[in-house]
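Participant: Quick one: sequence plus predicted model below, questions after.
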Amino acid sequence: MLESYVTYSVLPASDLQRAVEWYRDKLELEPERTTEGGVLYGTGSEAKIYVYETGNAGTAQNTAMCWLTPDIEATMAHLRERGVVFADYDFPGLHTENGIATDDMGRSAWFQDSEGNYLCLTQPA
């Protein structure tokens, strides 16, 4: 049943205005809709991101959301020009080169938003 439904990501922000500015300035996303509690962004087809204000922002140490990209290097270069900083990892099971990890699923790169959420780019294999 759920395999045919559209999903959306929900991301916390400790400072919603700062997050809105970061998503605009770094990721070039404009709010699709503003609600009392947060901001909704469209990201392709029917995918959405809802950013809401809460004191719990930045506490998760896991990937919160990924974008699928056909060309990870080009996407990273564009975001780096806008000030996005990609993480480098070197521990068992995860090693990056120039910010990119490669495994049998594809190639991925991680960065944090202004609120400490871990976001990801993935170029599927």
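Facilitator: Yep, it's here. Numbers count the residues shown, from 1 in each chain.

Participant: can we go C-alpha only for contacts and neighbour counts from here?
Facilitator: Will do.

Participant: for the nearest residue to Gly83 once chain neighbours are set aside, what are its contacts?
Facilitator: Leaving aside its chain neighbours, Gly83 sits nearest to Lys26 (6.4 Å; criterion: Cα to Cα, 6 or more residues apart in numbering). Contacts for Lys26 (Cα atoms under 8 Å, 6 or more residues apart in numbering) come out as 79, 82-84.

Participant: before we go on, here's another structure to hold up against the first:
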Amino acid sequence: MLTQSRMVTILPVVDLERARKFYEEKLGLEAGETQADGSVVFRGTEGEFALSPRPEPAHNPYTAMGFEVEDVAREVKDLERRGVAFEDYDTPELKTVGHIAVLGAEKAAWFKDPDGNILCVHENASRARH
């Protein structure tokens, strides 16, 4: 059953070493093993993702992966100190203030990796961790 399967995100990247450096140095994540197809796996406490080499960027205009955090404002400041540039939006559907959008019980901020994959840090007050 899929409901009992481990889910893995796969992000396409053109320059694997550049992407790996971004995820390790800017986001503070630790790369794991390299797969037979050249993909590099990153594991976290509650999930994993892989950077998968591709000849061309994906050009996906939507969020490819999100990180649920306890305090999105603190995370934004920390990532900015590491050199991560956040996206700002001002549309009828989405407006950010200080890089953060408030969406009901959720707060979120978006940034891109070197290949243009859109990533998100978000907190959800209805699922607050204790």
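Facilitator: Structure received. All values reported here derive from a predicted model rather than from experimental measurement.

Participant: Closest to Gly38 of the first structure out of the contacts of Lys26 of the first structure?
Facilitator: For the contacts of Lys26 of the first structure, the minimum distance to Gly38 of the first structure (Cα to Cα) is 22.6 Å, reached by Val84.

Participant: contacting residues around the closest one?
Facilitator: 26, 111.

Participant: Correct me if wrong: Leu11 of the second structure contacts Glu48.
Facilitator: No - Leu11 of the second structure is beyond contact range of Glu48, at 11.1 Å (criterion: Cα atoms under 8 Å).

Participant: Which one's more surrounded, the two?
Facilitator: A side-by-side neighbour count of Leu11 of the second structure and Glu48, using other Cα atoms under 10 Å, places Leu11 first with 21 against 15.

Participant: Tell me which helix or strand that one sits in.
Facilitator: For Leu11 of the second structure, the host element (DSSP states H and E) is strand 8-13.

Participant: mean offset of the next helix-or-strand element following that strand relative to the first structure (after superposition)
Facilitator: Using DSSP H and E, the helix or strand that follows strand 8-13 of the second structure in sequence is helix 16-21. Once fitted to the first structure, helix 16-21 of the second structure is off its aligned match by 0.7 Å on average (mean Cα distance after the TM-score superposition for the first structure).

Participant: same for the next helix or strand after helix 16-21 of the second structure, what does it pack against?
Facilitator: Later in the chain than helix 16-21 of the second structure, the nearest helix or strand by DSSP H and E is strand 31-34. Using 3 or more Cα pairs under 8 Å, 6 or more residues apart in numbering; DSSP states H and E, the elements in contact with strand 31-34 of the second structure are strand 40-44.

Participant: got the buried residues for the longest helix that the second structure contains?
Facilitator: In the second structure, taking DSSP state H as the definition, the longest helix is helix 72-81. For helix 72-81 of the second structure, a neighbour-count test (16 or more other Cα atoms under 10 Å) marks 72-73, 75-76, 79 as buried.

Participant: That helix: what's the following helix or strand?
Facilitator: That would be, after helix 72-81 of the second structure and using DSSP H and E, strand 101-103.

Participant: counterpart of Gly98 of the second structure in the first structure?
Facilitator: Aligning on TM-score structural alignment places Gly98 of the second structure opposite Asn98 in the first structure.
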